[in-house]
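Colleague: Got a predicted model here, sequence first, then my questions.
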Amino acid sequence: MEFLQQNWHWAALAVASGSWLLIETIRTKADKSLLSPIQATLLINREDAVVVDVRDEGEYARGHIPNARHIPLGDLERRKGELDKLRDLPLILCCASGARSAGAVSTLRKAGFEKLYNLRGGIYEWEKAGQPLDRGRGKEKGKKK
């Protein structure tokens, strides 16, 4: 007890960080639209999910999920019609960390898309999980192997 009295600030920090982790875990589990890299891979393989990368051109060229469609977030509102023929398929939105793609999910949900997912942690987590990255600009501009 004496230790806690003398080090109350460390104990408070431990309680606060533990609470934050618990809340974050509950929030993440409640959001069914968030996918881990492994869950995304399963969805791609089992249900022909389409990956839509919303990062800018330079980020996309440095490495993207193989066969990902590239529609930068700033262009999504204008170009969402390109995805109309994919309405029946699951769409996995990704960016560098998952923040921009969360906004993309919201934009497409408002446009009537239903099977929408956000790659949790973005390309960062995808690469960290050992999943493949394609380097270059993509099929339409001469994909590099």
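Modeller: Cool, got the structure.
Colleague: Please make it C-alpha for all contacts and neighbour counts, starting now.
Modeller: Will do.
Colleague: Tell me where this structure has strands.
Modeller: For the chain, the strands defined by DSSP state E cover 34-35, 50-53, 69-70, 91-94, 116-119.
Colleague: Out of these, which is the most enclosed?
Modeller: strand 91-94 (a mean of 27; mean count of other Cα atoms under 10 Å).
Colleague: Which strands or helices does that strand pack on?
Modeller: strand 50-53, helix 99-110, strand 116-119 (3 or more Cα pairs under 8 Å, 6 or more residues apart in numbering; DSSP states H and E).
Colleague: Structure two is appended below for comparative analysis:
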Amino acid sequence: MDFVIANWALILLALVSGGMLAWPLLQGGGGAGLSPAAAVQRINREKAVVIDVCQPEEFAAGHVGGARSIPMSELEAKLPGAVKNKATPLVMVCASGVRARRAVAIARKLGYEKAEVLAGGMKSWRDANLPIEK
């Protein structure tokens, strides 16, 4: 007990830092998302569907090959019609990954438990020199 009293600040710091590390897991984020290489593996091995949540003009400027365009504002209404099987893995993509993180939360709320974000979005896809369709 003397140890706890004498080192309360260190114990508090350890608890707070542990909580901060566990927060993404508790929210269901699971970390930073898929790297471009991991996304390609998910697409090829598990037949994941790529959902691009960018605006139509961003999508037209360049997107992952075979991606389906569902703008973020229409995702909740259009995703169930676009991907009927909720067990299908989804890779959510946007320009930088920020909107796609919100899209993953919406998809999971709709029952798509295998929805994941492409970390870094189209920027990371381009940086990895992966093919882009226009």
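Modeller: Yep, it's here. Just so you know, these numbers come straight off a predicted model, no measurement behind them.
Colleague: right, and the strands of structure 1 - which one's nearest Leu22 of structure 1?
Modeller: strand 34-35 (17.0 Å; Cα to Cα).
Colleague: Give me the residues contacting that closest one.
Modeller: Here strand 34-35 of structure 1 makes contact (Cα atoms under 8 Å, 6 or more residues apart in numbering) with 28, 117-120.
Colleague: 7 Å - rerun?
Modeller: With contacts defined as Cα atoms under 7 Å, 6 or more residues apart in numbering, strand 34-35 of structure 1 is touched by 117-120.
Colleague: compared with structure 2, how much does it deviate?
Modeller: Strand 34-35 of structure 1 differs from its equivalent in structure 2 by a mean of 0.4 Å after superposition (mean Cα distance after the TM-score superposition for structure 1).
Colleague: residues in structure 2 matched by that strand, start to end?
Modeller: Aligned using TM-score structural alignment, strand 34-35 of structure 1 spans residues 33-34 in structure 2.
Colleague: quick one, what contacts the spatially most central residue of structure 1?
Modeller: Nearest to the mean C-alpha position of structure 1, by Cα atoms, centre = their mean, lies Leu119 at 2.4 Å. With Cα under 7 Å, 6+ apart as the criterion, the residues that contact Leu119 of structure 1 are 34-37, 92-94, 98.
Colleague: just to revisit the earlier point, among the contacts of strand 34-35 of structure 1, which pair sits farthest apart?
Modeller: So, those by Cα to Cα: farthest apart are Tyr117 and Arg120, at 9.0 Å.
Colleague: check contacts around Lys86 of structure 2.
Modeller: 111-112.
Colleague: right, and Ala32 of structure 2 touches Gly120 too?
Modeller: No. Applying Cα atoms under 7 Å, one finds Ala32 of structure 2 not in contact with Gly120, separated by 8.9 Å.
Colleague: So which of those two has more stuff around it?
Modeller: A count of neighbours by other Cα atoms under 10 Å puts Gly120 above the other of Ala32 of structure 2 and Gly120, at 22 against 14.
Colleague: Pull the contacting residues for that one.
Modeller: Contacts of Gly120 of structure 2 (Cα under 7 Å, 6+ apart): 96-97.
Colleague: now do 8 Å
Modeller: 95-97.
Colleague: and it, how far is that from Pro36 of structure 2?
Modeller: Counting by Cα to Cα, to the nearest Å, the separation of Gly120 of structure 2 from Pro36 of structure 2 is 9 Å.
Colleague: Overlap of the contact sets of those two?
Modeller: Joint contacts of Gly120 of structure 2 and Pro36 (Cα under 8 Å, 6+ apart) do not exist.
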